[in-house]
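Chemist: no sequence on this one, just coordinates:
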């Protein structure tokens, strides 16, 4: 009996017309209920009253459609809120200067803009300043020197295109030239020897030298001997052109740790046409049969 009653509750799952299904379950419930009442009528007096409570009650399910639900009643809009705000705005009378006290909204106050920054916002840290380049050291210009010291000539820090001429040099005097740049120096006379040290783009022209001229630590210099000099020594120099006269063509060159060396000399006696030849920088060294070292100029200079 209870089983039949519980099955009647499944009418919600019946498609289209649930009423016939409910009626069949109710009939089954009545059938089993009547059998129980007849059998236990004299034994249990309270069963008839219990049965009445088991009878199904409820609304009509004849027109029920699965999945359909009665539309809920639309809720009335709540009083107040944004409706009141917009209503208040519309009611403002803009005539007679009543809105003159309202603050104008500028571009920087419009929150939808990318450049908007609220008050109290942490400012974006500025990019670190680029490191300053080290200042170019100021070149100290030393005073030019051209004087005779202890019987020798001292020429230092000469600059400029104006030629410097030193005359009256004798064969007992040494001439020391140091730290000149972009200068032209003329030596008149016959010096004992000449030292040309740490000069740049400087021209040196001299008459004669008893022993030698030494070119040391120079760059881009030119040296011309108008007479005779037995030896030219070139050391730690980059870029050197030596002019030799026809009389001084038997000069010898001693070089070390230098590059871009050239010598120019006349094509013949009394000729003003000079031939320029490179002084070799590359050599080929061999061990001979007697276990000594032989050195020959590289074939690069054979032409």
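Modeler: Here it is on my side, so go on. Here the structure is a predicted model, which means the values were calculated and not measured.
Chemist: use CA for all of it now, contacts and neighbours both
Modeler: OK.
Chemist: residues in contact with residue 261?
Modeler: Neighbouring residues of residue 261 by CA atoms under 8 Å, 6 or more residues apart in numbering: 238-241, 278-280.
Chemist: take a look at this one as well, against the first:
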């Protein structure tokens, strides 16, 4: 038993030794493979590092060449030796990555919806085509203004902002002038569509939620666009496409403002002085962005100096004034009058009446500076006189510039209609039925005969007006008006009358005067204010006596 056991152990040890040797050989083999792989990996790593170093060196060699090419291009683009905008502003005034998104998006508007609108306007032709050119000028001017806001700080004064926005303002006035000058035109609704909506570009001056402002202007334009669509949908589809294209243009502008300027126009706090951009002619390329894609024309030459004052020659002859000499003269006391010339009796006007009659004064030592003749007053016949107008625009009646006309009648007014009366003289307006509200603005010696008003009657900046209410109205408001007569009916005895900065306003109440006539009651103009328990109490001032 013992021998067998020993033999078994002997055999077991050999097996174990053989297994250990085999395992050791396998491990050595694996380690050799790993060493070979690591050697190759180190070689590969070294090769990659060498490639990176070579690439970096090539980039260093290429960068100066590219910079020189860009600099040469900018030098060629500058006009009259003036630096371009990119070279004149600081490096942190806005890189291409900062400039591109907003300008790229705006260029998308000018190259897309605006271009389509211009093409359709050209097809229709006439005043619509002419007006569209000014619309294009507006969007180009606004693109330049956005570019300036990216490159400069916020203007410190309103005057600077107004000068920067002036190109846009001039184009806006031109657009509106087409509408005013073509009222009899069959395309008046087209022109009004543009003039009502183009004011949306004023979002740059809105500090909070400018996209809402654009939306409001778009809604105003939509009213006239719907008229165009209704009139031409069965006639010419090009007019319908034209109206839709302009509304799409405003819609894209609203989306643009909402995306890039949701809280108002953004200026560059590290940019250049905005006053340096006043008067410069920006020539931005709509197909590219960044400062390198624009150039500046030199600023206009300064205006010539003003003419010298009329007394400059006298001052130059005397030379500079020495203050020490002045004080020396003052300290002379009574002897200061020694050099005065004695005036004889025949030279005194109060002793020689003939001098007063001749009114001749010696010109010795005195320079008389004659003024030119005063400009004669402008004849009244040459004064600009606007033609009278009575039109219904939407739900708003406009009556203006009537003189010496007592037969102005609105007989087909509706309850949702508004009436605006402006600049009338010596005229009478009659409105039958019930309307929403009436406003009388800047009228003289004008009368209004009104049926009923749902809201109010407002009188502003008028002189000598009369208003008679035949039916009922809840409120009459009088502001900055001199002399007014208000005649009420029995139905509106409970009316509220609000006055401010007005004088000689009288209310005529029916049925309480002699023989049942009107009784005139003046509205107080003087108030007496007292302080009672820390409160200010004002009551009309009454005069007794």
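Modeler: Alright, I've got the coordinates. Just so it is clear, the structure is predicted and the values come from calculations on it, not from any experiment.
Chemist: what's the TM-score for these two chains?
Modeler: After superposition, the two chains reach a TM-score (TM-score structural alignment, normalised by the length of the first structure) of 0.54; 173 aligned residues with a CA RMSD of 2.1 Å.
Chemist: returning to that earlier point: which ones among the contacts of residue 261 of the first structure are found in strands?
Modeler: Using DSSP state E, the subset of those located in strands is 238-241, 278.
Chemist: which of those residues are buried?
Modeler: Listed as buried from these are 238-241; burial here means 16 or more other CA atoms under 10 Å.
Chemist: list the members of the contacts of residue 261 of the first structure that persist in the second structure.
Modeler: Among the contacts of residue 261 of the first structure, the ones still in contact in the second structure (both residues aligned by TM-score structural alignment, their matches' CA atoms under 8 Å) are 238-241, 278-279.
Chemist: could you dump the contacts of residue 261 of the first structure into CSV and include distance to residue 229 of the first structure?
Modeler: Listed next are those as CSV, based on distance: CA to CA, whole Å:
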residue, distance to residue 229 of the first structure
238, 22
239, 20
240, 17
241, 15
278, 19
279, 17
280, 20
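Chemist: remind me, longest helix of the first structure?
Modeler: helix 19-39 (DSSP state H).
Chemist: tell me the first helix or strand C-terminal of that one.
Modeler: On the C-terminal side of helix 19-39 of the first structure, the nearest following helix or strand under DSSP states H and E is helix 47-54.
Chemist: onto which residues of the second structure does the helix or strand just after that following helix map?
Modeler: Next helix or strand after helix 47-54 of the first structure toward the C-terminus (DSSP H and E): helix 82-90. Aligning helix 82-90 of the first structure against the second structure (TM-score structural alignment) gives no matching residues.
Chemist: and helix 82-90 of the first structure, which residues are buried?
Modeler: Result for helix 82-90 of the first structure [16+ other CA under 10 Å]: no buried residues.
Chemist: report all helices and strands that it contacts.
Modeler: With contacts taken as 3 or more CA pairs under 8 Å, 6 or more residues apart in numbering; DSSP states H and E, helix 82-90 of the first structure sits against no other helix or strand.
Chemist: what's residue 461 of the second structure aligned with over in the first structure?
Modeler: Using TM-score structural alignment, residue 461 of the second structure pairs with residue 217 in the first structure.
Chemist: before we move on, back to that, what's the closest of the ones in strands among the contacts of residue 261 of the first structure to residue 132 of the first structure?
Modeler: For those, the minimum distance to residue 132 of the first structure (CA to CA) is 34.3 Å, reached by residue 238.
Chemist: that closest one pairs with which position in the second structure?
Modeler: In the second structure, residue 238 of the first structure lands on residue 482 (TM-score structural alignment).
Chemist: from what I see, that match and residue 466 are in contact.
Modeler: No - using CA atoms under 8 Å, residue 482 of the second structure is not in contact with residue 466; the gap is 11.4 Å.
Chemist: how about the strands in the second structure?
Modeler: Under DSSP E, the second structure gives strands at 389-393, 396-400, 408-410, 418-422, 425-441, 444-460, 463-469, 475-479, 482-487, 496-500, 503-509, 519-522, 527-532, 535-540.
Chemist: counterpart of residue 413 of the second structure in the first structure?
Modeler: Under the alignment (TM-score structural alignment), residue 413 of the second structure maps onto residue 169 of the first structure.
Chemist: for that match, which non-adjacent residue is spatially closest?
Modeler: Using CA to CA, 6 or more residues apart in numbering and skipping the chain neighbours, the partner closest in space to residue 169 of the first structure is residue 189 (4.8 Å).
Chemist: on that earlier part again, how near is the match of residue 238 of the first structure to residue 459 of the second structure?
Modeler: 10 Å (CA to CA, to the nearest Å).
Chemist: in CSV: the kept ones among the contacts of residue 261 of the first structure, plus distance to residue 303 of the first structure.
Modeler: Output for those, formatted as CSV (distance: CA to CA, whole Å):
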residue, distance to residue 303 of the first structure
238, 23
239, 21
240, 21
241, 19
278, 11
279, 13
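Chemist: right, and the match of residue 461 of the second structure touches residue 236 too?
Modeler: Yes - applying CA under 8 Å, one finds residue 217 of the first structure in contact with residue 236, separated by 5.0 Å.
Chemist: circling back to that earlier point, residues touching the match of residue 238 of the first structure, list them.
Modeler: 461-464, 502-505 are the contacts of residue 482 of the second structure under CA under 8 Å, 6+ apart.
Chemist: count of neighbours near the residue lying closest to residue 189 of the second structure once chain neighbours are set aside?
Modeler: Computed as CA to CA, 6+ apart, the closest residue to residue 189 of the second structure that is not its neighbour in sequence is residue 224, at 5.5 Å. Residue 224 of the second structure has 23 neighbouring residues, counting by other CA atoms under 10 Å.
Chemist: contacting residues for residue 224 of the second structure?
Modeler: Contacts of residue 224 of the second structure by CA under 8 Å, 6+ apart are 189-190, 192-193.
Chemist: for residue 247 of the second structure, same thing?
Modeler: Applying CA under 8 Å, 6+ apart to residue 247 of the second structure gives the contacts 218, 221-222, 225.
Chemist: now distance to residue 133 of the second structure too, for the strands of the second structure, in JSON lines please.
Modeler: Shown next, in JSON lines, are those (distance: least, CA to CA, whole Å):
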{"stretch": "strand 389-393", "distance to residue 133 of the second structure": "26"}
{"stretch": "strand 396-400", "distance to residue 133 of the second structure": "29"}
{"stretch": "strand 408-410", "distance to residue 133 of the second structure": "38"}
{"stretch": "strand 418-422", "distance to residue 133 of the second structure": "32"}
{"stretch": "strand 425-441", "distance to residue 133 of the second structure": "34"}
{"stretch": "strand 444-460", "distance to residue 133 of the second structure": "38"}
{"stretch": "strand 463-469", "distance to residue 133 of the second structure": "43"}
{"stretch": "strand 475-479", "distance to residue 133 of the second structure": "42"}
{"stretch": "strand 482-487", "distance to residue 133 of the second structure": "45"}
{"stretch": "strand 496-500", "distance to residue 133 of the second structure": "46"}
{"stretch": "strand 503-509", "distance to residue 133 of the second structure": "49"}
{"stretch": "strand 519-522", "distance to residue 133 of the second structure": "56"}
{"stretch": "strand 527-532", "distance to residue 133 of the second structure": "57"}
{"stretch": "strand 535-540", "distance to residue 133 of the second structure": "58"}
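Chemist: right, I'll leave it there.
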